[in-house]
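Q: Attaching a predicted model along with its sequence, questions to come.
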Amino acid sequence: MTNAAAPTMVDFERAREIVARVAQPTPLQTSRFLTELTGADQVFMKCENLQRTGSYKLRGAYHRMSQLSAQERERGVVAASAGNHAQGVAFAARELGITATIYMPKGVALPKLQATRNYGARVVLEGHSVEEALRAANEFSASSGAVFIPPFDHEAVIAGQGTIALEMLEEAPEIETIVVPIGGGGLIAGVAAAAKIWAAERGRKMRIIGVQAENAAPYPPSLEAGKPLTIKTRPTIADGIAVARPGTLNFAVIKDYVDEVVTVSEDDLSRAILLLLERAKLVVEPAGAAGVAAMVAGKISCSGSIATILSGGNIDPMLMQRVISHGLAASDRYLKLRVMLPDRPGQLARVAEIVSAADANVVEVLHTRHDGGLQINEVELELHIETRGVEHAEEVIRALSDEGFKFRRGAR
């Protein structure tokens, strides 16, 4: 880029020509169900979950590596990642004929580990976190001369990710707002700068909104402080955007070009994944569903034509299983109740009849007399019930309450 804090349209156009050698122009789908849910005029979804390697990361990695000199390519590249960046670097290295070494934390999801190896990279398992793998990758770079490929904090990476905005606006120039997941900030820095410059050249306004998982959200406090801050993160299913500190270059661009940053909860993310699976037939990882989560949760004002980027689809099947279960519970489609019963015959059958009469389905039952909070003549019945949603769940609860049963929501 001519200036790291002020990329130009020339930067993005050049990047687009290079990125087009490997990246597919992913679909920009209109979403009727999101349009109805949000009240926007129209909602678009940019399906980077369908990109080669399963995420947008290929764009920035390939663009950065395409700039390496012959001597640098000979030394090889190194990166650290738990998933999407690893696969993007491995694939780009294979296409460019460069040897790649990828450090991944121990315990990384098996599908991501296998995919990275299948793209031809040498994978080294190091540490139990991305931070530990990152330290090892930097040490390897210093000792071997391999070029370190950062996941977000580099001008060429930012320009590569910004090519997504050009594709979106070329296909749907009516877009007025773009909602983007944020981790370190490479994706939103590129998209925001490209989209804002594109709009300014046409005398238009463009709104850019970033979304972080609330358990790993350094951008809101950093923007308030006017400088990148390091925060203490908590576990989140959105591991693709779980960072403790904004990228330095990314922060400078985001401060100038992004209008708002909001956060979403784990329940919001789970509901969004389930919604995309059921209504759009799209498999999207938690980080990639952050924009949809923000819209559905009412975290942003949805008006006019709005678009979000489904940034990745690399979700571990075991996590998908847990997320679907959690999403069902968060949407009141999977209701868990602890019902207190008098310890006498027929009470279980009576509860089952009430639930059945409300057209709900009991999928699991736990019956116990040994909880410390129970009276000597009481038993507790834990019910896991399938419902059709919030209103139906309330019908089931009301039916039990009307029959005089005491209960608490949630499992033991």
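A: Looks like it arrived, so ask away.

Q: Could you use CA atoms for every contact and neighbour count after this?
A: Will do.

Q: Enumerate every residue touching residue 364.
A: Shown in contact with residue 364 (Cα atoms under 8 Å, 6 or more residues apart in numbering): 383-385.

Q: Structure two is appended below for comparative analysis:
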Amino acid sequence: MIEKKKLVFEKTVLIGVITARQDEEQALEYLAELAFLAHTAGGEVIKQYTQKMTLPNPKTFIGSGKLQEIQQFVKENEVSTLVFDDELTPAQQRNIEEVMKCKILDRTGLILDIFAQRAQTSYARNQVELAQYQYLLPRLKGLWTHLERQKGGIGMRGPGETEIETDRRIVRDKIALLKKKLLVIDKQMSTQRGNRGALVRVALVGYTNVGKSTLMNAIAKSEVFAENKLFATLDTTVRKVVIGNLPFLLSDTVGFIRKLPTQLVESFKSTLDEVQEADLLLHVVDISHANFEEHIESVNLILSEIKSQDKPTLMVFNKIDAYKPLVIEPDDLVTEKTKLHNTIEEWEQTWMSKMNGNALFISATKKENLVHFRKQVYAAIRDIHVTRFPYNNFLYPEGLEE
């Protein structure tokens, strides 16, 4: 009998700052998300630190006293990786590394590392590799000796470990080559999109880990990889779906996240073309997450960056089965009601009002309210279809039979 290898997680410490722009509550929320990212990458978070600052220290990001405190903890607990919640400058990263003598990553480096793990197709791998090289280029000084000291693990996947001898000129050449490769594939993908005919295009968008792939599996009866981890899927999946007798194309796109590295937004532009060319967006939201409204804002920000914020949109609030509002006891006369106390019904009224009725509340996993979901999606697609092809609208009835 072959013994299964035990998964070894790297001891990881997280560091964030509290500033005028980011209060303590936000800093802790971002660190909770960073912990999930670290776990996805293979890290075991054993401690997190925050520091109140007017501005980050230009040399070491955090103050010297806090740096010494963390250094002591790292030494005593044999910590292998420190992850900062904000992007470090190359100089900051080098300075901290000299003090800590362990791997130093920022949120951008960590997300790039997860993308390197998740990339399955050659296209996705090229996109990630391009983003990694663009990130590494200004950090080449002093990086190779660090990589010689430590091989493998979080932050070490991708081009770094095999390109120790590479200088800036070769990296720039590699970036240019990858851009050319992606340009060729982009043209091929654009042609493929053009060859899909006149079918209405629907794109699933949303924050990472909100259940887009699970929803696609539920309505398209496809086998798209879905997992309770951030960035479970990178490659856009397109399926032909028929609701009633109305066919359309449904695409599942890469999940968005706060502080998404600019290198990745640039590298994944063509993946986001599916969103730009869609006739209808299904904006999927994890309503069970305490900060889902912030997630909505983050997604809308990226949609505005790719000029897709004004497309017809259905808000799909997923995971209603996991939603648990805070409860105020009848005899509690002190606690003030907040959004966290809202019931699903109250959220439904709120968002129905905000979206002029274009809001749905479902559970893709438990298949709750999917009949109503299909009806609403059918109605939205039919409106687009009959506007585009008024001569054959008699083929599609106004209401979808159950």
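A: On my side now, so go ahead. Here the structure is a predicted model, which is why all the values come from computation and not from measurement.

Q: Please state their TM-score.
A: Remark: TM-score between the superposed chains equals 0.26 [TM-score structural alignment, normalised by the length of the second structure]; 166 aligned residues with a Cα RMSD of 6.8 Å.

Q: now the helices for the stretch 101-250 of the second structure?
A: 107-118, 122-136, 143-149, 168-194, 212-220 (DSSP state H, counting those that start in this stretch).

Q: For the ones you listed, could you give me a markdown table that also reports distance to residue 275 of the second structure and mean neighbour count?
A: Below are the helices of the stretch 101-250 of the second structure laid out as a markdown table (distance: least, Cα to Cα, whole Å; neighbours: other Cα atoms under 10 Å):
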| stretch | distance to residue 275 of the second structure | mean neighbour count |
| --- | --- | --- |
| helix 107-118 | 20 | 23 |
| helix 122-136 | 17 | 21 |
| helix 143-149 | 37 | 14 |
| helix 168-194 | 12 | 14 |
| helix 212-220 | 14 | 22 |
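
Q: of all those helices, which lies closest to residue 383 of the second structure?
A: Among these, helix 212-220 comes nearest to residue 383 of the second structure, with 19.6 Å by Cα to Cα.

Q: circling back: which of the helices of the stretch 101-250 of the second structure sits closest to residue 99 of the second structure?
A: Judging the helices of the stretch 101-250 of the second structure by Cα to Cα, what sits closest to residue 99 of the second structure is helix 143-149, at 12.8 Å.

Q: TSV for the helices of the stretch 101-250 of the second structure, including distance to residue 99 of the second structure?
A: Below are these laid out as TSV (distance: least, Cα to Cα, whole Å):
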stretch	distance to residue 99 of the second structure
helix 107-118	19
helix 122-136	21
helix 143-149	13
helix 168-194	26
helix 212-220	42
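
Q: right, and these - which one's nearest residue 97 of the second structure?
A: helix 143-149 (8.6 Å).

Q: Let me know the secondary structure of residue 307 of the first structure.
A: strand (DSSP: H, G, I helix; E, B strand; the rest coil).

Q: Was I right to think it contacts residue 179?
A: Yes. The criterion here is Cα atoms under 8 Å, and residue 307 of the first structure meets it with residue 179 at 6.1 Å.

Q: Name the member of the contacts of residue 364 of the first structure that has the highest neighbour count.
A: residue 383 (23 neighbours; other Cα atoms under 10 Å).

Q: What segments of the stretch 1-150 of the first structure are helices?
A: 9-19, 32-38, 57-66, 70-75, 84-96, 110-118, 130-144.

Q: still on that earlier bit, what's the closest of the helices of the stretch 101-250 of the second structure to residue 267 of the second structure?
A: Proximity to residue 267 of the second structure (Cα to Cα) singles out helix 122-136 among these, at 5.3 Å.

Q: sorry, back to before: of the helices of the stretch 1-150 of the first structure, which stretch is the most buried?
A: helix 57-66 (a mean of 28; mean count of other Cα atoms under 10 Å).

Q: circling back to that earlier point, using CSV, lay out the helices of the stretch 1-150 of the first structure together with distance to residue 354 of the first structure.
A: Below are the helices of the stretch 1-150 of the first structure laid out as CSV (distance: least, Cα to Cα, whole Å):
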stretch, distance to residue 354 of the first structure
helix 9-19, 60
helix 32-38, 32
helix 57-66, 51
helix 70-75, 69
helix 84-96, 48
helix 110-118, 44
helix 130-144, 50
